[in-house]
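1. here is a sequence with its predicted model. Questions after.
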Amino acid sequence: MGRDLDKARFSEEEFRLFGERLEEQLVVLRELLDRPGFGEGPVTIGAELELFLVDEAGRPLPRNSEVRDSLGDPRVVLELGRFNLEVNLTPLPLAGRPFERLGGEIQETLRMVDAAVEGGGALPIGILPTLDADDFTPDAMSDENRYEALSRGMRRLRLEPFLVKIDDLELSVENVILESANTSWQVHLRTPPDRFARLFNAAQLAIGPVLAVCGNSPLFLGRTLWEETRIALFEEAADDRDVERLYRKDGRVTFGSDWVREGAYELFERYVRDYDPVVPDLTAGGDPAEVPQLRLHQGTIWQWNRPVYDPADGGHLRIEMRALPAGPSCADMAANTAFLLGLTLAQAERDLTGYRFAQAYQNFYRAAMHGLDAKLSWPGRDGEFEAADLVLSLLPEARAALLGAGVSAKDVDDAFEIIEQRTKLRRTGAAWQREALKAFGGDRERLVRRYRELALSGLPVHLWP
């Protein structure tokens, strides 16, 4: 979904032909993944940062195309909502000082985008607190064919309105525009095919305690909801399961329902088998090894951890970790990345398929709801633990795994100091937002203006006043 399309409307014949292409390209992908030496190379990481644009009052500012055009930076692309932008950061080797370098590029690009917004600025936050219901009109969608095609494709499958129910909040919308309420910090980890299943399962386990210490989305439409309300909102705002698809266990945004047992192909095959196409573009062609339709289809299924096949440089696999929120600061996002990758690498050393998947699933949603107060379980440990205690107990093994991967001790320790202090002080972005809203007498605009000042400072959130 990263490139625009030539058109936004497709015929039923194009949907049929697209389905045939998917089946053909699955065969191609399987042959590629089985090829000796495929995907070998150094371990690299990458990231995508989604941002909100706001006016001087702190309200959403629908000018993403103007900001992108004024910057002329290929790293900056449009997102679904006119008040969103995405920055694609430079891939880095995991060995060395990746988190210091990553934090530096986050700060540089955040300030660059912020300076380009006339009459306002940019900020990284899971859900913008000043969003109101009237911000989600059809006119709020970015003017690109791919987003109109996505909306049309989803409505082709779901004839009913999209329903959102989170605690005491209930609303319905006619298209996918509510997806634009969520911005995330997405981390990529390159992995060889023979290690994919273990690393993917490890990421599924790791994300529970990591998300608990990273909450940054407590407010939506004037209500205080989950620590990571973004998780529930995205799942319900893009759920294509209407009365004709209730047989399907997972929505298009999902944690998943079982461990991976064979490898990446297992997930791609499941995506083709279980999910109807929504954007049946047939124009991309060229080298069969690029499997363009399969990659496009995969980009319309938003599993919180999902596989990525990239044909560049002979082809390789990545795990895209999509569950972390944007923000609060460059230091926080770099630290969150370090903890997530370190814990994933550590847990990949064990076979998790004997641990009940339902417990990893439960951990994820409990962390999204309750943050550091969540009760979580862990393989090899009896009972349940408060998330804050579990996080602190897992830091040493995550640190050891990063050191084993060649990350410098100072880079790891600088990042983990932030996680440790945030946990001990219980000062997540979500906690800061709740406290600030109370201190400012419920003034959401003032909260956003202050948040932006502090986010641009680069200070980690546990040091924010």
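-> Nice, thanks for sending it over.
2. C-alpha only now, for contacts and for neighbours.
-> Fine.
3. for the spatially most central residue of the chain, give me its contacts.
-> The centre of the chain sits closest to Arg322, judged by C-alpha atoms, centre = their mean, with a distance of 2.4 Å. When contacts are counted by C-alpha atoms under 8 Å, 6 or more residues apart in numbering, Arg322 touches Ser184, Trp185, Gln186, Val187, Gln303, Trp304, Asn305, Arg306.
4. same check, this time on Asp143
-> With contact set as C-alpha under 8 Å, 6+ apart, Asp143 has these partners: Arg82.
5. assumed it was part of a strand.
-> No: note on Asp143: no strand contains this position according to DSSP: H, G, I helix; E, B strand; the rest coil, which reports coil.
6. could you measure from the residue nearest to the centre of the chain over to Ser70?
-> Counting by C-alpha to C-alpha, to the nearest Å, the gap from Arg322 to Ser70 is 28 Å.
7. cool, Leu282 as well?
-> If you go by C-alpha to C-alpha, the gap between Leu282 and Ser70 works out to 32 Å.
8. and for Asp114?
-> 12 Å.
9. what of Gln433?
-> 31 Å.
10. same deal with Arg155?
-> 33 Å.
11. the two: which is more packed in?
-> Arg155 (18 against 12; other C-alpha atoms under 10 Å).
12. I'd say that one and Asn175 touch.
-> Yes: using C-alpha atoms under 8 Å, Arg155 is in contact with Asn175, at 6.9 Å.
13. remind me, longest helix of this structure?
-> Selection of the longest helix in the chain by residue count, based on DSSP state H, yields helix 12-33.
14. alongside the first one, take a look at this:
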Amino acid sequence: MGHEVTRLKFSHRDRQDFREKVQTCLDALTTVLEKAEAEIPSPKMGMEIELNLVDENCDPAMVNAAVLADLAGPNYQSELAQFNIEINVEPRHLAGANLAALDSDLRASLDLADARARESGGRLAMIGILPTLREEHFEQKWMSADTRYTVLEEQILAARGEDIELSIAGVPLPGRSSAERLTTVAQTILPEAACTSVQLHLQVAPGDFAAYWNAAQILAAAQVVLAANSPFFAGKALWNETRLPLFEQATDTRPRELRNQGVRPRVWFGERWITSIFDLFEENSRYFPALLPDCTPEDPIAVVAGGGTPDLAELTMHNGTIYRWNRPVYDPTDARAPLRLENRVLPAGPTIVDTVANAAFYYGTLCSLARSDRPVWTQMPFASAEENLRVGAINGFDSVMQWPGVRAVSPQDLVRRTLLPMAEAGLEALGVDAALRDKYLGVIEGRARAARSGSVWQRECVASRERAGQSRDDALRAMLCEYLERMHSGEPVHTWSW
């Protein structure tokens, strides 16, 4: 998100200075990208996984400080709440057997973190939203001890001028005719911490960024349907992928009146296809006031003039507080390739093999879409891509999606007939071993054929337990305990029974 925040208060002048500094950073970025590589022959991928910590009863375990102290490594970091941690995966090339190496490294990282969690009375849960979270877990005392989280919360609540409203209407559980609705008010931003994700990164050459971003926007809906794993929040059965509306509402700086005026939310799909990465950075600076207006001494223009690569800390900080589902990232650690595309739509879990399969599907399909001679986004209104994502997050495999040439199509048919062949061709072009392409895309094909995601399994399992007489709390806890056993078994979710 940028440099560390140490200040607790900001003045009006701080905000004016920060706005001017962001514009200076944009000017410097123009020169930086002109000098960057025009092409990246073998781009690297990276991954971040946000995880929950639970106790022996599968309730949230507020022990992340102890777990991180035991891990004591740069690849393990805190998150907003004390029941969260994050694992960062070292960037790597996709070619050859690197998907298998990613699988192995993820297992090793998760096993180590789980072992340390158990020493502190907890264990890891790789799931989109922890089903046993209740409203009592969103009190201020459960926030991680990090100044940036405290300041961010203060700034969001100050911008709103009121508490955070959460209102989400769900879809009926299997065998039910009526839907449930969540309506509550939060006095902290901690409901955001319920949203644990897998974030996929890809190095992108400056000239190619627009095509890859547009392609990622097109692909987001299918990703969410295939990987949905967040159907419950605060005891309610809501969307198949409830992370999307929950994250938007939990970080919303707009009071109701500004929402009614159409002011843009900070969790944002966007509103148009782009022609340059500058479209995104300029929109961010034009539409969104700073939440953390903390300036550094760097003169980015002078750094560029001296032949160096600037940090652009203010641009990075501001960009890190605008949560696009596909976000541009400037990373000065690699002067040859300082841009990354960060894909944020995927929930965590259910298993390692599902996670790697989701990554393989994304990178392969993205490659084919971005390199197409007749790009899909030239044949499709931007609003249709946004509506696909919303409908897919609500209804999962029961959605109807819009796609050029076929108009209304089921996610199953779209994935199996159109997107999986693209994924196969894209992974082949990226040099991924044939056996690994077959293995991981086979998981995606099995999920689409069975129409069974983590969310489908969770909903069916809870509905079955409630039909057998269990209360909602008991059914959620029992389901999560069973989920954790299956998570460690490593069998892909489409093979799970209930």
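-> Okay, I see it. Everything numeric in this text was worked out from a predicted model, so none of it was measured.
15. returning to that earlier point: map the residue nearest to the centre of structure 1 onto structure 2.
-> Counting by TM-score structural alignment, Arg322 of structure 1 corresponds to Arg344 in structure 2.
16. would you say its match is within a helix?
-> No: read with three-state DSSP, Arg344 of structure 2 is strand and lies in no helix.
17. so it versus Gln203 of structure 2, what's the distance?
-> Taken as C-alpha to C-alpha, the span from Arg344 of structure 2 to Gln203 of structure 2 is 15 Å.
18. tell me which element the equivalent of Val260 of structure 1 over in structure 2 falls in.
-> Alignment note (TM-score structural alignment): Val260 of structure 1 maps to Ile274 of structure 2. If you go by DSSP states H and E, Ile274 of structure 2 is not part of any helix or strand.
19. tell me where the stretch 351-498 of structure 2 has helices.
-> Using DSSP state H, counting those that start in this stretch, the helices of the stretch 351-498 of structure 2 run over 352-370, 382-395, 411-413, 420-429, 434-450, 454-467, 472-489.
20. okay, and the shortest one goes to which residues in structure 1?
-> Pointing back at helix 411-413 of structure 2 there. The aligned range for helix 411-413 of structure 2 is 387-389, by TM-score structural alignment.
21. again with stretch 440-447 of structure 2
-> Counting by TM-score structural alignment, stretch 440-447 of structure 2 corresponds to 415-422 in structure 1.
22. can you count the residues close to the closest residue in space to Leu178 of structure 1 that isn't next to it in sequence?
-> Distance criterion C-alpha to C-alpha, 6 or more residues apart in numbering; nearest residue to Leu178 of structure 1, sequence neighbours excluded, is Ala237 at 5.7 Å. Ala237 of structure 1 has 26 neighbours, counted by other C-alpha under 10 Å.
23. now swap in Gly314 of structure 1 and tell me
-> Gly314 of structure 1, neighbours per other C-alpha under 10 Å, totals 12.
24. need the contact list for it.
-> By C-alpha under 8 Å, 6+ apart, the residues touching Gly314 of structure 1 are Phe38, Gly39.
25. okay but Glu266 of structure 1 is in contact with Asp258, surely?
-> No: taking contacts as C-alpha under 8 Å, Glu266 of structure 1 lies outside contact range of Asp258: 11.4 Å.
26. mean deviation, the strand ranked longest in structure 1 versus structure 2?
-> If you go by DSSP state E, structure 1 has its longest strand at strand 44-55. With mean C-alpha distance after the TM-score superposition for structure 1, strand 44-55 of structure 1 departs from structure 2 by a mean of 0.4 Å once superposed.
27. next one: stretch 15-22 of structure 1
-> Mean deviation for stretch 15-22 of structure 1: 1.5 Å (mean C-alpha distance after the TM-score superposition for structure 1).
28. gap between the counterpart of Leu459 of structure 1 in structure 2 and Leu110 of structure 2?
-> In structure 2, the residue equivalent to Leu459 of structure 1 is Glu491, according to TM-score structural alignment. Going from Glu491 of structure 2 to Leu110 of structure 2 by C-alpha to C-alpha gives 16 Å.
29. between these two, who's got more neighbours?
-> Neighbours per residue (other C-alpha under 10 Å) separate Glu491 of structure 2 from Leu110, with Leu110 holding more: 18 against 15.
30. which strands and helices lie in contact with the helix or strand hosting the more buried one?
-> For Leu110 of structure 2, the host element (DSSP H and E) is helix 98-119. Helix 98-119 of structure 2 is packed against helix 64-71, strand 84-93, strand 123-125, helix 352-370, with contacts defined by 3 or more C-alpha pairs under 8 Å, 6 or more residues apart in numbering; DSSP states H and E.
31. enumerate every residue touching Trp226 of structure 1.
-> By C-alpha under 8 Å, 6+ apart, the neighbours of Trp226 of structure 1 are Ser217, Pro218, Leu219, Ala368, Met369, His370.
32. deepest of the helices and strands packed on helix 98-119 of structure 2, which one?
-> Neighbour counts (mean count of other C-alpha atoms under 10 Å) averaged over each of these peak at strand 123-125, with a mean of 26.
33. that one against structure 1, how far on average?
-> Using mean C-alpha distance after the TM-score superposition for structure 1, the mean distance for strand 123-125 of structure 2 is 0.6 Å.
34. so the helix or strand just after that strand aligns onto which residues of structure 1?
-> Remark: after strand 123-125 of structure 2, the chain's next helix or strand is helix 147-160, criterion DSSP H and E. Mapping helix 147-160 of structure 2 onto structure 1 (TM-score structural alignment) gives residues 145-158.
35. go on, stretch 210-217 of structure 2?
-> Using TM-score structural alignment, stretch 210-217 of structure 2 pairs with 197-204 in structure 1.
36. and that stretch, how far from structure 2 on average?
-> Once the two models are superposed, stretch 197-204 of structure 1 sits on average 0.5 Å from its counterpart in structure 2 (mean C-alpha distance after the TM-score superposition for structure 1).
37. now that stretch: how far from the chain's centre is it?
-> Distance, stretch centre to chain centre, for stretch 197-204 of structure 1: 16 Å (C-alpha atoms, centre = their mean, to the nearest Å).
38. neighbours of the counterpart of Tyr271 of structure 1 in structure 2, just the number please.
-> Matched to structure 2 by TM-score structural alignment, Tyr271 of structure 1 sits across from Asn284. Neighbourhood size, Asn284 of structure 2 [other C-alpha under 10 Å]: 19.
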